[in-house]
Every structure is written in C-alpha cells, then in structure tokens.
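*Asks:* Sequence and predicted structure, then a few things I'm wondering about:
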Amino acid sequence: MNISLENIDKVSAVLTIKMEKADYADRVEKALKDFRRKASMPGFRPGQVPMGLLKKRFGKDITAEEVNKLLGEKLYAYIKENNLNILGEPLPSEDRQQDIDFDTMEEFSFAFDLALAPEFKAELSGEDTVDYYDIQVDDKMIDGQVKMYTQRAGSYDHVDSYEAKDMVKGLLAELDENGNTKEGGVQVENAVLLPEYMKNDEQKAVFNGCKVNDVLVFNPNKAYDGHDVEIASLLKIKKEDVPAMTSDFSFQVQEITRFKEAELNQELFDQVFEKGTVTSEEAFRNKIKEILAEQFVADSDYKFILDVRTYLTNKVGKLEYPDAFLKRFMRVSNADKGEKFVEENYDKSIEELTWHLIKEQLVKAYGIKVEKEDLIATAKNITKIQFAQYGMINVPEEMLDNYANEMLKKQDQVESLVNRSVENKLSAALKNVVKLNHKEISVEDFNKLFA
C-alpha cells in the first residue's frame, strides 16, 4: 500500500492511497469465511455453502466492503500520525479520483481532497488590553429582590370589605332582562374575581367597598371588553359561546381575601437562606447583593470572552481558507438545504471556524482540560442560577446533584456543558494574562451591549 500527500497550496492538499490485492486479500478471505459460517442457501445446510458459490454470489460486495473499511482505517491513521490539522472531513477528489470497478479491478487508487487549517499564531500578553464590565448591584435591584421574597412568602388574609387588588369569591348567577335569576341560566359556585384587573372602569367600580354577603350586579362581557378567554374561564362556558353571552350577572360575595406580604423578620431570613446565617435586615440585603454580584460575574465573563474573540480575530487578521472545498463540504453536510443555504451562511460559518481555531490554540497554550467533575460543577452552577431566578437560594446539594446528573444523560446538554466549562476556564486564565480595562456599568446598560 502506498500513501502520499501532495500540497496544492497552503490550505489544500490531495491524499492518495494506492491499494494492491495483497493489501486486502486476507481481510476479504476472513470476511468470506465468517459469512460462510452464517450463510444459508436453498439446498445447503447452514455453514456448508461451497466457498466458490459464495465468492461468485457475494465476493464483489464483500470485497468492496473490506476495501472501504481498510481505506477508512488507513486514511484517518495517516492524518493522525502526521498531525494534519484538517477542516471538515476528507472528500473524494473531484479531479483525481478514478472510477472503481470491483468486477474487473484488483488494484485501486483513491484520492481525497483535504482542507488544511491555516497557519497562524494567537497570542495574548500583559500588553493586550481587553474591556471587562463590572455590573453594579444598586439599591433598586436589591429592593426588587427583597419584594420578590416578601411576596413569595406572603399570605392571604380574610377581610370584611373590598379594597383594590383584593380577591373576591362568591356565587355568580345569570340574570334575565327583568333583573331576576334566569331560569336555566349560567350559574357558577365559588367563582373567583379580581376586579382590579377588569378592563372596564365602570364595571370595576361596582365592587368598590363591597362587603361579605353583599349582592352585586355586573356585566362580565363589558367588564372584560368581550375577551373570550377570560369570560369563558369565569363563566365556565365555551369560547365560541362568549359573543352571545351579554347578560348581566348577580354576584353574591361570600369571601374577600387580601394579600399580605411577609414581614422582614427572622422567619423570612431563615426561609430564604440557611437558618441562622442572616439575622438582620441589613445582613439580608447584603447577602442578596453578594449573590447578585456573584451571578453577574458569569455574565461579565461571558462578555469578556466575546470581547477577547473580537480582539484576537482582529489581531490575527483575515485567514486564508480553501473556500471551494469548504462550500462543497457544507453542501454535502446540508444536502437537504440547497445551494442558497450555503451562500447565505458561508461567511458566518467562517467567522465561527476562525474563532474555533483561535480557541483551540488558547486551550492548548494554557493547558485547559475539562474533566467530568468540571461538567458536574458547571451543571450545578447553571441549576443554582435558574433556581435563584425564582427566589430559591438555599437549594439542597442533593437536589443540585440530581439535576446535574440528569443533564449529563443528554448528549446535546453534555456538549453545551463542555463548551461552557472550557469558556469558564479560558476566561479565568485569560483574566490573569491580559490587562483588564475595568468598566463599571448598570445592568440595563450592560444588556444594551447585546442589543
């Protein structure tokens, strides 16, 4: 077997593999013997089909299969042994690949087009300056978090008379044109209303100052401006029946409840954080500030990596790529999407490829490796942030472990965790290499950077 590589230019090459019968004969013979042991044909017992008959019937297919297996093994072994940094996958050469006929040929020549990664050096040092955004946690944000916790831990108290935002429960009954309960009309027991959210101010005012046992008259259709979803839900009717439902309804108030936010006391502190770790309102607010600041570090690091990407891409400059090959590879990989897809997405794919190659160099230069423990830590951190968004700070470690293990069972999530872990480690490493141009910024202005 003869394998040769010819460089067409700096980023293109042709790999040729010439194969003689002696290279694959033993493999074909073994494959035929293995096939014979399992083969079953009319007139012969299993395993007793004459070899000559098998060769005549199946020899061509088995030879083709074994030659292709050997070809794949030698192709990728050569690429690995010679440290060829290829882009995409080898493709049969459009110019040099000869026709193959397993019926008449015993010697074969296979030619593959290769795309080689461009040579460049991505380096950073203390002379390189990159912006780093320090997101500020202000009192308004802390107030918002405090309110979220007090509302989450709040309760509903029974009251005697209605005020705005109270919830009322009672008996709804459809009325006829004379204002009497309509025979066979719609009735709903334990109907729940939040008058404050009615769209019609006149109907909303019907409930002002009402008390338990009062009987009120209002029109649901007017109250909700004919909105079918809200009216159907309230009256327990089908949405298509809403337009015809224009009747007034009586509402006998049976219960009025008012939401009361939880007090800022030790009971709330212990609900939100580990018991005893916070013992005052000041400490509660400081702890919230600390957690928010910690969460924002991940956002700042993400923006930092994006800025490093832009900085290094500009520093490296425009790289040479084998455009014809890469477009061909995109067409093969996205055969169902057509030529238009390739033309519309090629430039973007080159941007991503350039960053991928730069990142590969950085990861190697700084010895970044991702172990299973890193994936678990990243998964747990993502889970903690997600829980924190819903006000759950003191999440048990066992629950975090369970969520992390579930994420690791899904291949697409594993790939995402690997990328996130690599970028986390890369960010930590590069922050100690480049000069950071710290910029204080509000969360609102920080979010505008991504608009």
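*Replies:* Arrived safely, thanks for sending. Numbers count the residues shown, from 1 in each chain.

*Asks:* only C-alpha atoms for contact and neighbour calcs from this point on.
*Replies:* OK.

*Asks:* Strands of the protein, residue ranges please.
*Replies:* Using DSSP state E, the strands of the chain run over residues 2-9, 12-19, 86-92, 108-116, 129-135, 155-158, 167-174, 187-193, 215-218, 249-260, 435-441.

*Asks:* Any idea which of those strands gets closest to Trp355?
*Replies:* Smallest distance to Trp355 across the strands of the chain (CA to CA): 13.3 Å, for strand 86-92.

*Asks:* and the nearest residue to Ala164 once chain neighbours are set aside, what is it in contact with?
*Replies:* Counting by CA to CA, 6 or more residues apart in numbering, Glu196 is the residue found nearest to Ala164 once chain neighbours are left out, at 5.8 Å. Contacts here follow CA atoms under 8 Å, 6 or more residues apart in numbering; on that basis Glu196 touches 164-166, 204.

*Asks:* before we go on, here's another structure to hold up against the first:
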Amino acid sequence: MEITLDKHSANQASVKIKLNEADYQPKVDAKLKDYAKKAVIKGFRPGKAPVSMVKRMYGTSVLVDEINNILSSSLNDYLKSQTFRILGDPLPVIEDADKINWETQKEFDFEYKIGFVEDVKVELGDQLEATSYSIDMDEKEVENTIENLRSQYGKMTNPETSEENDFLYGDLKAEDGSFEKTFSLPLSKVDGRSLKKFIGLKKGDVVELDPSKAIKEDLVSTVGVSEEEAAKLSGKFTFTVQNINRTELAELNQEFFDKLFGEGQVDSEEALKNKVREIMAENYNKELKVFSDEKLKDKLIASANIDLPEVFLKEWLLRANDGKVTAEQVEKEYPIYAKQLSWTIISNELASANEIQAEHEDVIEKTKEMIREQFASSGLGAQLEASMDMFVDNYLKGNEGQNYMQMLTSVQNDKVLAFVKEKANVKEEKITVDKFQDLLAN
C-alpha cells in the first residue's frame, strides 16, 4: 500500500492511496471461506458449497467491502498522524471511482480531497480588548412594562365612543369598490396627523382616509393583506365602525400581584416596581452577556485570522447534505458556518493549550440551569426541582446522545471565554436599553 499527500494550497490537498493484491486479497479469501462455512446454497448441504462457487456469487461484493474497510481505516490512521487539523470529511474523487473494473483489476488507485488548517495561533493578553456590558434600567422602561402587564391582565370593554389606544373593528372600503376588508384597527398604529379623525367615533360612523398615509405601521400586518394588496391601499377609502374595543387596565391590587408572581411574592406597588426592575435587568443582562461574548469571539477570530479552505468546505457541505440543501443555500449560509467553525477551532486550541476541560458535573449543572429557565414562568418550581434529575437525564440521553455532546461543547466554550476574559483587557460599562438597541442595530 502506498499513501501520498499532494498539497494544492495552504489548506487543501489530495490524499492518494494505491492498493495492490497483497493488501486486500488475504482478507477477501478469509471472508469468502467464512461465507462458505455458513452459506446455504441449493444443491449443497449447509456449509458444504465449494469456495469457488461462493466466490462467483459473492466475490465482487466481498472485495468491495474489504477494500472500503481498508481505505477507511488506512486513511483515518494516516490523517491522525498529520500535524494539521482536518476539517469536514475527506471527499472521494468520484470520477476516478466510476472507472474501476472490480472484475478484472488487481491494483487500485483512490484519491480523496481534504481541507485542513495548521499553525493556529491565538494571542491573549492586554492587547485583546473587550467590553462587559450591564444594563442601567430606566424607570420609564419599568413603568411601560407594568403598563403592558396591566393591559395583558385587563378587562375588555366596548365603550360607546372611541378614545386613543382603542381598537376599532370595522370595514375598510375603496371608494371605487376595488377593495373591501373587515379588520381590527389599533389606533396606536394610526399616524398622529390622522388620529383625531378616529377619536370620538361611535358604531356606524364613517371616516374617510388614505390608508397608505393614515396607518403608520406596516400595512401588511396591520390590515392583514398581502404585499401586493398593500401596494394598492392608496387613495380614497372609507372606514365604517362596527364596534369599539378597549382594554381597561388591571388594578394595582393584591389579586393582580398574585397573578403575576404567585401568592404573597409581591405586596405593594413599590415591591411590584422592584420585582419588575429586577426581572428586566436580569433578562437584559443575559442578553448583554451573549452580545459581549459574541463580540469577544469576533475579535479572537479576527486576531487568529484562520485561513479556511472555502472551496473544499462548500463542496463538503453540499455533498454531506445531499439533496437537503442547494449550492445557492450553501453559498448564502457559508459566512455563518465559517464563523462558527473558526470559533470552534479557536476554542479547541485554547482548551488544549491551557488544559481547560468540561467536566460531567458542569454539564449536569448547565442542563439544570437551562431547564429552570424554560420552566421559569410555569410556577412549578418545587415540583420541577423534585423531578430535576429525571428531566436532566431524559434531555442528555435524547437525540442519540447529541444533546450531551452539544452541552459538553457549550460548557467548554463558557470556560474558554472565562479564561480569555481573565487574560484580556476587559472594561465594564453600564448602558441604557436604548444604547443596547443601538449596539444591536450596528
């Protein structure tokens, strides 16, 4: 057997494997003898069929199987012995495989494309700058959230006369009769210059309007029409009121507090504000941590400047997902895949170089944390904790063990990022919700 490596570039190569008869024939003969001992062939007692007959019947399929086994193990062992890091899976050169004559050939040549990276270097230290954000809760945000909660738990009424923030249920018609639609119009989505037309209306009242100007939000979602129909909602229309819907805000009393947080958890308006502020800050800070971590990953990826074998990886993604994705989809999604792959390489490199290891106990704790978050609003705290071990066990065994491996990888990434932050120049910054939205937008 001969195995040779032919590097085409800094990250792509071909592995060529040459097999002669001595490499595979002993294994083929042994397998055929074993077949002969077990074969049930008409005209012969079980296990008494001549090996020559068994060879005629099964020789080619046994040859193919044994050569494939030899190729798989040999290629795997050879690649493991290399210093570079293999990406994806080796891709057999199909054109060469199609030319094989399994009946007559004694020597076989196989070729595989591979993609790899080597010399991955990740520099840590003060030159690596990062920002750890935390939220500075605005009282207006807290008040707005409480207002929304009161609206969600409020009572629906049907007043005689419309006011700002009501919902008007009625018929929108084009003057020329080309369009007619019955829907519920939120007055909060009506442009301020047109809003006064909709205040003080009663059932049966008719308003003239140009939907494209009067409705400030997306016409598609507001009116419930297609993009094509929305494009035609311009010009003279009328809206006839059939009904007025209003939500009366829930009272700030103990019944409302208990509905939100459970019996006795909050007992005053001040306690309500504090609880809402605490929950909002916790949720925003979780989002900010994810945002900060992603920015740190971006800097590490830029610093490492890993030269991925793009052409190879795109072909591998297409062939590995045969029939499930198109070349256009691979092209579109490749930047996201490349970023994730680069981070995986960096994380593994840092974990290996600094003896960072995800332990089984860490996986258990992270899974518990995930499950608690999923059930946070269910009110099943005590019952959940009593059955936590069962939930964790079921989840980690799910998806044929892939859930466990994904959680293990997640724990390693957490530990690697914590290690990086210890070495990097990290500054703390408190920001408002508006500033956070700006950061997300950029």
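*Replies:* That came in fine, so what should we check first? Everything numeric in this text was worked out from a predicted model, so none of it was measured.

*Asks:* follow-up on the earlier one: can you check which of the strands of the first structure gets nearest to Leu268 of the first structure?
*Replies:* Nearest of the strands of the first structure (CA to CA): strand 155-158, 12.5 Å.

*Asks:* what's the average distance of that closest one to the second structure?
*Replies:* Following superposition, strand 155-158 of the first structure is found to deviate from the second structure by 7.8 Å on average (mean CA distance after the TM-score superposition for the first structure).

*Asks:* Tell me which other helices or strands that strand touches.
*Replies:* Where contact means 3 or more CA pairs under 8 Å, 6 or more residues apart in numbering; DSSP states H and E, strand 155-158 of the first structure is packed against strand 249-260.

*Asks:* Please tell me I have it right and Gly47 of the first structure contacts Lys33.
*Replies:* No - contact between Gly47 of the first structure and Lys33 fails when scored by CA atoms under 8 Å: they sit 9.3 Å apart.

*Asks:* how about the strands of the first structure in JSON lines, adding mean neighbour count and distance to Phe102 of the first structure?
*Replies:* Output for the strands of the first structure, formatted as JSON lines (neighbours: other CA atoms under 10 Å; distance: least, CA to CA, whole Å):
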{"stretch": "strand 2-9", "mean neighbour count": "12", "distance to Phe102 of the first structure": "19"}
{"stretch": "strand 12-19", "mean neighbour count": "19", "distance to Phe102 of the first structure": "13"}
{"stretch": "strand 86-92", "mean neighbour count": "17", "distance to Phe102 of the first structure": "17"}
{"stretch": "strand 108-116", "mean neighbour count": "21", "distance to Phe102 of the first structure": "9"}
{"stretch": "strand 129-135", "mean neighbour count": "19", "distance to Phe102 of the first structure": "60"}
{"stretch": "strand 155-158", "mean neighbour count": "12", "distance to Phe102 of the first structure": "81"}
{"stretch": "strand 167-174", "mean neighbour count": "22", "distance to Phe102 of the first structure": "82"}
{"stretch": "strand 187-193", "mean neighbour count": "16", "distance to Phe102 of the first structure": "79"}
{"stretch": "strand 215-218", "mean neighbour count": "17", "distance to Phe102 of the first structure": "87"}
{"stretch": "strand 249-260", "mean neighbour count": "20", "distance to Phe102 of the first structure": "82"}
{"stretch": "strand 435-441", "mean neighbour count": "13", "distance to Phe102 of the first structure": "63"}
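
*Asks:* what's the closest of the ones you listed to Lys448 of the first structure?
*Replies:* Nearest of the strands of the first structure (CA to CA): strand 435-441, 10.7 Å.

*Asks:* Tell me the counterpart residues of the closest one in the second structure, please.
*Replies:* Mapping strand 435-441 of the first structure onto the second structure (TM-score structural alignment) gives residues 425-431.

*Asks:* Residues contacting that stretch, please?
*Replies:* Residues contacting stretch 425-431 of the second structure (CA under 8 Å, 6+ apart): 125-136.

*Asks:* cutoff 10 Å now
*Replies:* Residues outside stretch 425-431 of the second structure that contact it (CA atoms under 10 Å, 6 or more residues apart in numbering) are 124-138, 288, 296, 420, 436.

*Asks:* returning to that earlier point: would you list the contacts of Glu196 of the first structure in TSV and tack on distance to Phe112 of the first structure and neighbour count?
*Replies:* Shown next, in TSV, are the contacts of Glu196 of the first structure (distance: CA to CA, whole Å; neighbours: other CA atoms under 10 Å):
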residue	distance to Phe112 of the first structure	neighbour count
Ala164	76	15
Lys165	73	13
Asp166	75	19
Lys204	77	19
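
*Asks:* Of the residues you listed, which is the nearest to Leu75 of the first structure?
*Replies:* Looking across those and measuring by CA to CA, the closest to Leu75 of the first structure is Lys165, at 72.8 Å.

*Asks:* which parts of stretch 302-314 of the first structure are buried?
*Replies:* Neighbour-count burial for stretch 302-314 of the first structure, counted by 16 or more other CA atoms under 10 Å, picks out 302-305, 308-309, 311-313.

*Asks:* how far apart are it and its match in the second structure?
*Replies:* Mean for stretch 302-314 of the first structure is 2.1 Å (mean CA distance after the TM-score superposition for the first structure).

*Asks:* same check, this time on stretch 338-348 of the first structure
*Replies:* Mean for stretch 338-348 of the first structure is 6.0 Å (mean CA distance after the TM-score superposition for the first structure).

*Asks:* buried sites along that stretch?
*Replies:* For stretch 338-348 of the first structure, by 16+ other CA under 10 Å, it's 342, 346.

*Asks:* Kindly provide the distance from Asp99 of the first structure to Val192 of the first structure.
*Replies:* 78 Å (CA to CA, to the nearest Å).

*Asks:* before we move on, back to that, want to throw the strands of the first structure into TSV with distance to Phe273 of the first structure?
*Replies:* What follows is the strands of the first structure, written out as TSV (distance: least, CA to CA, whole Å):
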stretch	distance to Phe273 of the first structure
strand 2-9	63
strand 12-19	60
strand 86-92	50
strand 108-116	55
strand 129-135	23
strand 155-158	20
strand 167-174	31
strand 187-193	34
strand 215-218	45
strand 249-260	21
strand 435-441	28
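
*Asks:* which stretch among those comes nearest Val342 of the first structure?
*Replies:* Judging the strands of the first structure by CA to CA, what sits closest to Val342 of the first structure is strand 86-92, at 14.7 Å.

*Asks:* who touches both of Gly47 and Lys33 of the first structure?
*Replies:* Both Gly47 of the first structure and Lys33 are contacted by Ala39, under the criterion CA under 10 Å, 6+ apart.
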